[in-house]
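J.: Got a predicted structure here, sequence first:
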Amino acid sequence: TELPHESLGYPDPRGLPRLRTALAELLARRRGVVADPERIMVVSGVAQATSLLASVLHARGTRTAGVEDPGSPQHHALYAAAGLGTVPLSLDDEGLATGPLYASGVRLVVTTPAHQFPTGIAYSARRRAELLDWARSVDGLVLEDDYDGDFRYDRAPVGALQGLDPERVAYTGSVSKSLAPGLRLGWLLVPDWLADDVVERKRTTDLGHPALDQALFARFVERGDYDRQLRVCQRAYRERRDALVAALAEHFPGARVTGIAAGLHAIATLPGRHGPEERFLARVTEAGIAVRPLSAYGPGGAAGARAQEVRLVLGYAHLSPGRIRAGVARMAQAV
């Protein structure tokens, strides 16, 4: 009832101007993004942002994309659907290793530099600069997936890589971790040299994102409700992280827990007496506990593991502290 009649026609494929303006202010303030509303596109989550960008680059001759190893298992299918192959690229303690990156020959690489998924590494300042140097030297592009950039607990926020070179970095994020993944609402910022092609691909894909969803979210951001929601999430996620760390210390003495200064998951390395991994997973599955090993996130997830060690990726954001404690206790009983 509040919207003018024309707002319910076919929307601008970039998104409602009101929402793009609100997002530009939000992302510049919270993530250090260079955010011109004209370069922001409202999309149905990071998956669509990835697909749109991959399709446009495929039309321009790109055939492969570099992906972090270990990394998101979804990347391979998303790029394959756009006609691109994927090249796994290894990590070191500072982030994406530059040697294999240069040797790969790719000109598109997908990264999670603020909090690498799933290892939890925050790319060092040196590695971030080296990554941008690579992009300039090969006339390439970095896709920055800022999937949990708003959630930092024990360290200062890490600004977005895009803010250092907006013409070599495309930036994407969503409300999946702050509101709900089922809303299918996200954003994509692209360099000027790609903007027109990506907008046209969005238009031909779905004629634009739903106008009511955009108008509602714009009001939510403008009134400060989204900032308040992020603060609520920050407190809840920190409490759940602390519950997970304490439960692991109680039930798995000697476990190493890493990647916990930020984000929504942790890497737990359990002592050798709990292995081998296959037997451990079979026992906890039988006990009704769903966990995924680090090795499930690519060949790099198995690299460096010691004999009999079990390394798990444990997500805690969607579970209450009580359920986290009960789950870790049941997992310990099972093994």
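T.: Perfect, thanks for sending it. Numbers count the residues shown, from 1 in each chain.
J.: from here on, contacts and neighbour counts on C-alpha atoms
T.: Will do.
J.: Neighbours of Val257, how many?
T.: 19 (other C-alpha atoms under 10 Å).
J.: Gln74 too?
T.: 10.
J.: can you tell me how far it sits from Gly298?
T.: For Gln74, the distance to Gly298 equals 11 Å [C-alpha to C-alpha, to the nearest Å].
J.: Please compare the first structure with the one that follows:
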Amino acid sequence: MTDSWAAFGADLHIEPVGSGLRSGLMHALREAVRTGRLTPGTRLPSSRTLAADLGIARNTVADAYAELVAEGWLTARQGSGTRVAQRAAAPGTASRSPRTRPVRRRPAHNLMPGSPDLSAFPRAEWIKAARRALVAAPDAAFGYDDPRGRIELRTALADYLARARGVYADPERIIVCSGFVHGLTLMGKVLRRHGARGTAVESYGLDIHWNLLAGEGLGTPCIPVDRLGARTGALEGMPGVGAVLLTPAHQFPTGVPLHPDRRAAAVDWARSSGGLILEDDYDGEFRYDRQPVGALQGLDPERVVYMGTASKSLAPGLRLAWMVLPEGLVAEVCEAKGGFDWMSAVPDQLTLAEFMRSGAYDRHVRAMRLRYRRRRDQLVGELAERAPDVRVSGIAAGLHAVVELPEGTEQSVVQAATWQGLALERLTRFRHPGADPVPDGLVVGYGTPSESGWAGALEALCRVLP
């Protein structure tokens, strides 16, 4: 029991300076508080624990604490321990604190695209799944494992994707990764190894994807997007392009599905050129007015890399995504993954596997599909009544809509939204640098607000539209 103190209390890195231990300890503590390293409310170790850590007498620490309490640097209450006191910042000191950051005002209403309703995350069901999964998991699951991911999750994904998305999904061909961007980074590395000079992208999309591919040394020429989706016939005239990144189920941000003829044209190009299609199954599970559009991968599993994620169906904070690969690419992608990120967190993989196997994932997706459809209908109805000069498109599926504005009004609408405390994104934000100019419009993420915040966000949007 001589070392029982080592199991209690919080760690505190502190280095007493000066000739006297007590004065040196007091100076070090003052500096830690003054610079912001110890923030107000931080609980300090007991005098016994800190004395043992520093190898000094307990009375020395107790005396130092008592004097700093008297000076107002610390507080001490029975049952609450010793804590850093709340202090008003001295004039001119805020800019010197390493923790000080400019205060950025959070908008009152958020209609930014790209996020689900985070308040709807199924916490109770997730906790139940986590408990069952962790109890059943073998000890070996928590060691260094297969870079493809846990077999439990890959098996659950194979079953779900085949049933719900029409994907040819063998667990041996699935790789779990930490988000879509992680998977795209891996594919960029593999494409460069294969000698590709470029990856074609859609003329509307996310610059983070274009910049990521460019960072891997790949050009990103764009193919036009119209009311039928990406004009994939343009791929035939792009020499050096080894792959194309498509959002066929629900193009981002226009919201149109890829026409069957253009799906076939993309697959024909991949077969004849030896290229790959990188299929981003964006919002594929959320459809409202049409039959579900199956994954493009089902047309040719050896020429399409299917890429999915839990970011929209559950939450982006889970950092769980997956790729279903052509058989010949599995080893190469595993090698690329092992080079800088061997495996994704096991507990969340096991939990998602159990969440899917139990049917909770299907129930959650169906419930959210109803919620988002109701919001979509309310959005369309309110805009038709209160802003008849605007047109809403891309609404058959997904978590966002495109609000097409009269020419020349986009800038004024966005400015008015800022004054109303409403966060939204303009359509021009998603135009590829090589694409033709796009019409004025907004990309409205109706999936983003919480249930309690949705009505206010919709009202704010209606107030700023022409």
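T.: That came through, no problem. The structure presented is a predicted model; accordingly, all values stated were derived computationally and were not measured.
J.: Superpose the two chains and report the TM-score.
T.: TM-score of the superposed chains, computed with TM-score structural alignment, normalised by the length of the first structure, equals 0.93; 329 aligned residues with a C-alpha RMSD of 1.8 Å.
J.: Need the nearest residue in space to Gly140 of the first structure, chain neighbours excluded.
T.: Nearest residue to Gly140 of the first structure, sequence neighbours excluded (C-alpha to C-alpha, 6 or more residues apart in numbering): Arg107, at 4.4 Å.
J.: The one you found -> the second structure?
T.: Aligned counterpart of Arg107 of the first structure in the second structure: Gly242 (TM-score structural alignment).
J.: which SSE is the aligned residue in the second structure for Ala54 of the first structure in?
T.: Using TM-score structural alignment, the equivalent of Ala54 of the first structure in the second structure is Gly188. For Gly188 of the second structure, the enclosing helix or strand under DSSP states H and E is helix 180-193.
J.: about what we covered before: find the residues that touch each one of Gln74 and Gly298 of the first structure.
T.: Both Gln74 of the first structure and Gly298 lack any common contact, where contact means C-alpha atoms under 8 Å, 6 or more residues apart in numbering.
J.: In the second structure, mark out all the helices, start to finish.
T.: Ranges of helices within the second structure are 21-34, 47-54, 58-71, 123-136, 151-165, 180-193, 207-215, 260-273, 330-340, 346-357, 360-386, 410-419, 451-464, based on DSSP state H.
J.: Can you give me the stretch of the first structure that the longest one aligns onto?
T.: With the alignment judged by TM-score structural alignment, the segment of the first structure matched to helix 360-386 of the second structure spans residues 225-251.
J.: cool, stretch 136-151 of the second structure as well?
T.: The aligned range for stretch 136-151 of the second structure is 2-17, by TM-score structural alignment.
J.: Now for the nearest residue to Ala24 of the first structure once chain neighbours are set aside: which residues touch it?
T.: Of all residues not flanking Ala24 of the first structure in the chain, Ala35 sits nearest, at 4.8 Å (C-alpha to C-alpha, 6+ apart). Residues in contact with Ala35 of the first structure (C-alpha under 8 Å, 6+ apart) are Ala24, Glu25, Leu27, Ala28, Leu189.
J.: Trace Ala35 of the first structure over to the second structure, please.
T.: Checking TM-score structural alignment: Ala35 of the first structure goes with Ala169.
J.: burial of the residue lying closest to Arg373 of the second structure once chain neighbours are set aside, as a residue count?
T.: Leaving aside its chain neighbours, Arg373 of the second structure sits nearest to Tyr288 (6.3 Å; criterion: C-alpha to C-alpha, 6+ apart). Residues near Tyr288 of the second structure, counting by other C-alpha under 10 Å, number 18.
J.: now Asp146 of the second structure
T.: Asp146 of the second structure has 15 nearby residues by other C-alpha under 10 Å.
J.: so it touches Met343, yeah?
T.: Yes - when contacts are counted by C-alpha atoms under 8 Å, Asp146 of the second structure is listed as touching Met343 (7.3 Å).
J.: The residue most central in space within the second structure: what's its closest spatial neighbour, skipping adjacent residues?
T.: For the second structure, the residue nearest the mean C-alpha position is Pro316 (3.6 Å; C-alpha atoms, centre = their mean). Leaving aside its chain neighbours, Pro316 of the second structure sits nearest to Ala310 (6.7 Å; criterion: C-alpha to C-alpha, 6+ apart).
J.: just checking, that neighbour touches Leu320?
T.: Yes - applying C-alpha under 8 Å as the test, Ala310 of the second structure and Leu320 come out as touching, 5.9 Å apart.
J.: more neighbours, those two?
T.: Comparing Ala310 of the second structure with Leu320 by neighbour count (other C-alpha under 10 Å), the higher total belongs to Leu320, at 23 against 18.
J.: Looks like that one contacts Val181 (just checking).
T.: No - judged on C-alpha under 8 Å, Leu320 of the second structure makes no contact with Val181 at a distance of 10.8 Å.
J.: Under the alignment, what does the residue nearest to the centre of the second structure map to in the first structure?
T.: So Pro316 of the second structure corresponds to Pro181, using TM-score structural alignment.
J.: ok, that match touching Ala47?
T.: No - Pro181 of the first structure lies out of contact with Ala47 (C-alpha under 8 Å); the separation is 11.1 Å.
J.: For Asn110 of the second structure, which of the helices of the second structure is the nearest?
T.: When those are compared by C-alpha to C-alpha, helix 451-464 sits nearest Asn110 of the second structure, at 6.7 Å.
J.: Pull the residues that contact that closest one.
T.: 109-111, 117, 119, 379, 382-383, 386-387, 413, 416-417, 420, 422, 446, 449.
J.: and if you look at stretch 137-150 of the second structure?
T.: 174-177, 334, 337-338, 342-344, 346, 349-350.
J.: Many thanks, have a good one.
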